[in-house]
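S.K.: missing the sequence, but the structure's below:
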């Protein structure tokens, strides 16, 4: 019975780690061009991010540039999807960070509850904006999230074998 309890606990911890990130915010990469970031911004706002604060006269409108607005939108999407790592892929135009990007009177939500988490979201889009006609090099889907999950799954399997022996 003790082995079954340990195995259950191990699987529960692995499942929790597989869907969440250790960091708190999703932001747009600063080395990406405005065209790619505008696609990401449009996608995030259309897919459920709270983009009201980046509208004119909103608390996060300034600075008025694509990079800042993109970061706010992808973070809102990421938070509303419970900090699921897959909700910060956006075809490689964004990255999860541990330092708070808030500033200039704009506060980025740091938790799903602060971002008014959406209900009924089964899984966030894995690839973000469409890149079918994009030659900017941002269309490659990073596999880091998949690789991390496979490592966790393999570790759990090995641990289960060890515990059952």
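M.R.: In hand now; what should we look at? These numbers come from a predicted model, not from an experiment.
S.K.: please make it C-alpha for all contacts and neighbour counts, starting now.
M.R.: Fine.
S.K.: show me where this structure has helices.
M.R.: Counting by DSSP state H, the chain has helices at residues 2-19, 34-46, 66-80, 144-164.
S.K.: comparison target, given below:
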């Protein structure tokens, strides 16, 4: 193997290792730049589906701050975690996005790991206001497909591996 190919391979492997070593912590949060009416529809959908919205009820740990955005973010994150951290469970017509920044604050702890839905919860639907890769961004943008954390890193790692094999040939 030529010296320049070996350097490229080493660089690609270092990049792949860095991507693979990133934290798997992921939260789904509502977009702050959207009007409360859009976020309220998302909140209603999430709470009416698989989300656990008990913590955002009055007097519960995550009721404060009592804002549509805060309650929306808690609900969509619960929905996302209960959907096994499926990236498509954080689309909500473009009103929510994946984040690697923990939104927990003021004694309210947002779940950060996939948790199964409660036995009496309906399965996460894949249409309407809820998560779907084909939903339109409510701000008038293009179709919204969220970055998929671990899946995206696996895809990049596979691409780097294929490129390394090509360079070694």
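M.R.: Received it, and whenever you're ready, just let me know what you need. Worth saying up front: this structure is predicted, and the values here are computed from it rather than measured.
S.K.: now the helices of the first structure in CSV, with mean neighbour count and distance to residue 120 of the first structure?
M.R.: Converted to CSV, the helices of the first structure look like this (neighbours: other Cα atoms under 10 Å; distance: least, Cα to Cα, whole Å):
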stretch, mean neighbour count, distance to residue 120 of the first structure
helix 2-19, 14, 16
helix 34-46, 20, 16
helix 66-80, 27, 11
helix 144-164, 14, 22
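S.K.: for those helices, which one sits closest to residue 130 of the first structure?
M.R.: Ranking these by proximity to residue 130 of the first structure (Cα to Cα) places helix 34-46 first, at 8.0 Å.
S.K.: so where in the second structure does the closest one end up aligned?
M.R.: Using TM-score structural alignment, helix 34-46 of the first structure lines up with residues 36-48 of the second structure.
S.K.: and of the helices of the first structure, who's closest to residue 27 of the first structure?
M.R.: If you check each of those against residue 27 of the first structure by Cα to Cα, helix 66-80 wins as the nearest, at 4.3 Å.
S.K.: how close does the closest one sit to the second structure?
M.R.: Its matched residues in the second structure lie on average 0.3 Å from helix 66-80 of the first structure after superposition (mean Cα distance after the TM-score superposition for the first structure).
S.K.: give me the most central residue, the second structure.
M.R.: Central residue of the second structure (Cα atoms, centre = their mean): residue 98, 3.2 Å from the mean position.
S.K.: what does that one correspond to in the first structure?
M.R.: Taking TM-score structural alignment, the alignment pairs residue 98 of the second structure with residue 96 from the first structure.
S.K.: next up, the contacts around that match.
M.R.: Neighbour list for residue 96 of the first structure: 21, 23-27, 85, 88 [criterion: Cα atoms under 8 Å, 6 or more residues apart in numbering].
S.K.: for those residues, which one is nearest residue 161 of the first structure?
M.R.: Once Cα to Cα is applied, the member of the contacts of residue 96 of the first structure that ends up nearest residue 161 of the first structure is residue 21, at 26.9 Å.
S.K.: does residue 36 of the second structure touch residue 71 like I think?
M.R.: No - counting by Cα atoms under 8 Å, residue 71 is not a contact partner of residue 36 of the second structure; they are 10.9 Å apart.
S.K.: intersection of neighbour lists for the two?
M.R.: Residues touching both residue 36 of the second structure and residue 71 (Cα under 8 Å, 6+ apart): none.
S.K.: re earlier: tell me which of the helices of the first structure lies nearest to residue 56 of the first structure.
M.R.: Closest to residue 56 of the first structure of the helices of the first structure, according to Cα to Cα: helix 66-80, at 11.0 Å.
S.K.: in the second structure, which spans are strands?
M.R.: Remark: strands assigned in the second structure by DSSP state E are 27-30, 96-99.
S.K.: now find how far off-centre the first one is within its chain.
M.R.: Put simply, strand 27-30 of the second structure sits 6 Å off its chain's centre (Cα atoms, centre = their mean, to the nearest Å).
S.K.: do stretch 125-143 of the first structure as well
M.R.: That offset, for stretch 125-143 of the first structure, works out to 15 Å (Cα atoms, centre = their mean).
S.K.: name the residues of it that are buried.
M.R.: 127-129, 131, 138-139 (16 or more other Cα atoms under 10 Å).
S.K.: now tell me what touches it from outside.
M.R.: By Cα under 8 Å, 6+ apart, stretch 125-143 of the first structure touches 36, 39-40, 43-44, 86-87, 89-93.
S.K.: looking at those, which is nearest residue 111 of the first structure?
M.R.: Comparing these against residue 111 of the first structure with Cα to Cα places residue 87 closest, at 13.7 Å.
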